[in-house]
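coords please:
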Amino acid sequence: MVWISRSLIWLCLAIFSCAQAQTAGKQQPLTTQGLTFNATLPNNPFNLVTLDEPTEIRIHVKNTGNSIRTIFGVSGVLTHPQDPKVITQNITSQRYSKEVRPGKEITLTYKAKLHREGEAGLTVFVDFYDKDEKAESGTRAVAYQGTVTISHNDSWFDLQSISIYLILTGLVGWAGYLGYQSFFGGPAKVGRPKRRPVEVAAPARQVNPGEPDMDWIPDHLRKAEEVRKSPKLKKRGTK
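Just a heads-up that it's a prediction; the model follows:
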């Protein structure tokens, strides 16, 4: 019973930790010069990223200012998880030409390959300019800043493995609890209810050819006829 309780406690703690990681991955929208950015990793719950595979970063941009903004580039860096000033990888930039008018919104898709295994800080930049500026003198804004965990596809720390471990632990704990209840503390077994006997109809009397059907005659008349035809009465009658 003790190991079952420990398994259930571990399961609850693991679920709580995953929920905390998912909440930590959600950031507040960032605003720079009238542009509001809200970026997410839609295909990487809990910010678990596969090493050397494209990671999709979706950037939602809203223009809350009065000028037309043109987005011309998105890039990013990996940093030390405890010190964002220490860059460990420069992520390849992508070129865009997306115009965002005042009061309008657009969504950008940026795919990045991350080559540093382990926990790291991830920062994504968006470069833009307004109608009075040139691309060379544009503004760089931070669209996303968070922490990710990068691992191999077959790592024990990927989401699929964690889900399998949680499910198996829950099933083992539940099976152990049911077994304990069945052998030590389960309710008494209830016997099967007795089946009521099934009434079988009497087989129909066969009538020989030429023999009259006597079933329609009342019982008292039929008995009187049988007594009258009795051999003993015939003998008495002949004496």
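
C-alpha from now on. contacts and neighbour counts both.
OK.

residues making contact with stretch 91-100?
62-63, 68-78, 106, 110, 112-114 (Cα atoms under 8 Å, 6 or more residues apart in numbering).

And stretch 105-118, by the same measure?
Contacts of stretch 105-118 (Cα under 8 Å, 6+ apart): 50-63, 74, 78, 88-89, 91-92, 94, 100, 149-152.

Quick check: PyMOL command selecting the buried ones in those.
Burial among the contacts of stretch 105-118 is assessed by 16 or more other Cα atoms under 10 Å; the matching PyMOL selection reads:
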select buried, resi 50+51+52+55+56+57+58+59+60+61+62+63+74+78+88+89+91+100+149+150+151
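
for comparison, sequence B:
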Amino acid sequence: MRSSRSIFIYIAIALACIAPLFLGVSATGRRDDQPRVDSKTGLIFTHEFPANPFNVITAGESNEIRINIDNQGELTQTVFSVSGFLSHPTNQTTPKRNLTATAFKRAVKPNDKTTVVYKFDFETDPGEHGLVIYVDVTDEEGNSRRAVGYRGIVKVVESASMFDLQSISIYILLLAGAGGIAYYAYDSFLGSGSGKTGRRSVKRAASSTSTVSADASAPVGEPGKPDMDWIPAHLVEQQNASVKRQSSRLKNKANAKAK
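Got it, this is the predicted structure:
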């Protein structure tokens, strides 16, 4: 019993330790999570993939990226368009597939912040691709500029894909959690149930012992013969006399029939 419980514990601990290694593989060597600063406008860009924090996007489905804009410049900047393209992962200057532009009208004053949500979809082969997101702005003096809101590597998966690296790591974490729950249920119900069974057996054994002790303390007499010591003597004599009379009648009847 103890060995089986120990196996459950070791498996859960091992799965919990291995999962972070899978999660870390996709992030190794990437620096696309750093803020991007546009020196001419004073805008600082950070990003977030709300549906997947591991930069995994799905081909053929709607994906979105949130571009956070912090205006540290001296002029009000107005975002009027967001667009982008996919590229080769090692050459992010040449577009391989353009993304549809989305119009905005979002003013950001100096020392102010805002967030624009850019949704896009595309069809391409699964694998790693470069992704570049442009943010087109115009300042209060009428000057327009295209700034880079995001540039990095993303992993494209098919819509039916369930076994990419990040999904596997999530499945491992879920499996570890399920193992812990199973162990807790096993220990709570099966473990305590056997304990209760043992206690019931002890109680039954104790009850049997008490019964035997009580029987042993009773007066020893002939098997099947009741203890008559507690009955008054005159009642016993009357009962014996009645039995004798009945016996005499039965004998007389029997002799009469025999004649």
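
TM-score for this pair?
In this superposition the chains share a TM-score of 0.64, using TM-score structural alignment, normalised by the length of structure 1; 190 aligned residues with a Cα RMSD of 4.0 Å.

Among the contacts of stretch 105-118 of structure 1, which ones are in helices?
Residues of the contacts of stretch 105-118 of structure 1 located in helices (DSSP state H): none.

tell me the contacts of the aligned residue in structure 2 for Thr55 of structure 1?
Aligned by TM-score structural alignment, Thr55 of structure 1 pairs with Asn63 of structure 2. Residues in contact with Asn63 of structure 2 (Cα under 8 Å, 6+ apart) are 51, 57, 119-121.

Show me which of those residues are buried.
57, 119-120.

Need these in CSV (columns: distance to Ser208 of structure 2).
Shown next, in CSV, are the buried ones among the contacts of Asn63 of structure 2 (distance: Cα to Cα, whole Å):
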residue, distance to Ser208 of structure 2
Ile57, 71
Lys119, 77
Phe120, 79
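
Closest one to Pro20 of structure 2 out of the residues you listed, please.
Set against Pro20 of structure 2, the nearest of those by Cα to Cα is Ile57 (20.4 Å).

Verify the stated contact: that closest one with Ser161.
No - the criterion here is Cα atoms under 8 Å, and Ile57 of structure 2 misses it with Ser161 at 11.2 Å.

which strand of structure 1 spans the most residues?
In structure 1, taking DSSP state E as the definition, the longest strand is strand 83-100.

That one vs structure 2, average offset?
Here the mean offset of strand 83-100 of structure 1 against structure 2 after fitting is 1.3 Å, by mean Cα distance after the TM-score superposition for structure 1.

Pull up the aligned stretch in structure 2 for that strand.
So strand 83-100 of structure 1 sits over residues 91-108 in structure 2, by TM-score structural alignment.

sec struct for the residue lying closest to Ser161 of structure 1 once chain neighbours are set aside, please.
In this structure, Ser161 of structure 1 finds its nearest non-sequential neighbour in Ser155, 7.9 Å apart by Cα to Cα, 6 or more residues apart in numbering. Here Ser155 of structure 1 is coil, with the state taken from DSSP: H, G, I helix; E, B strand; the rest coil.

Burial check on Ser155 of structure 1, number of neighbours?
Look at Ser155 of structure 1: counted by other Cα atoms under 10 Å, it has 14 neighbours.
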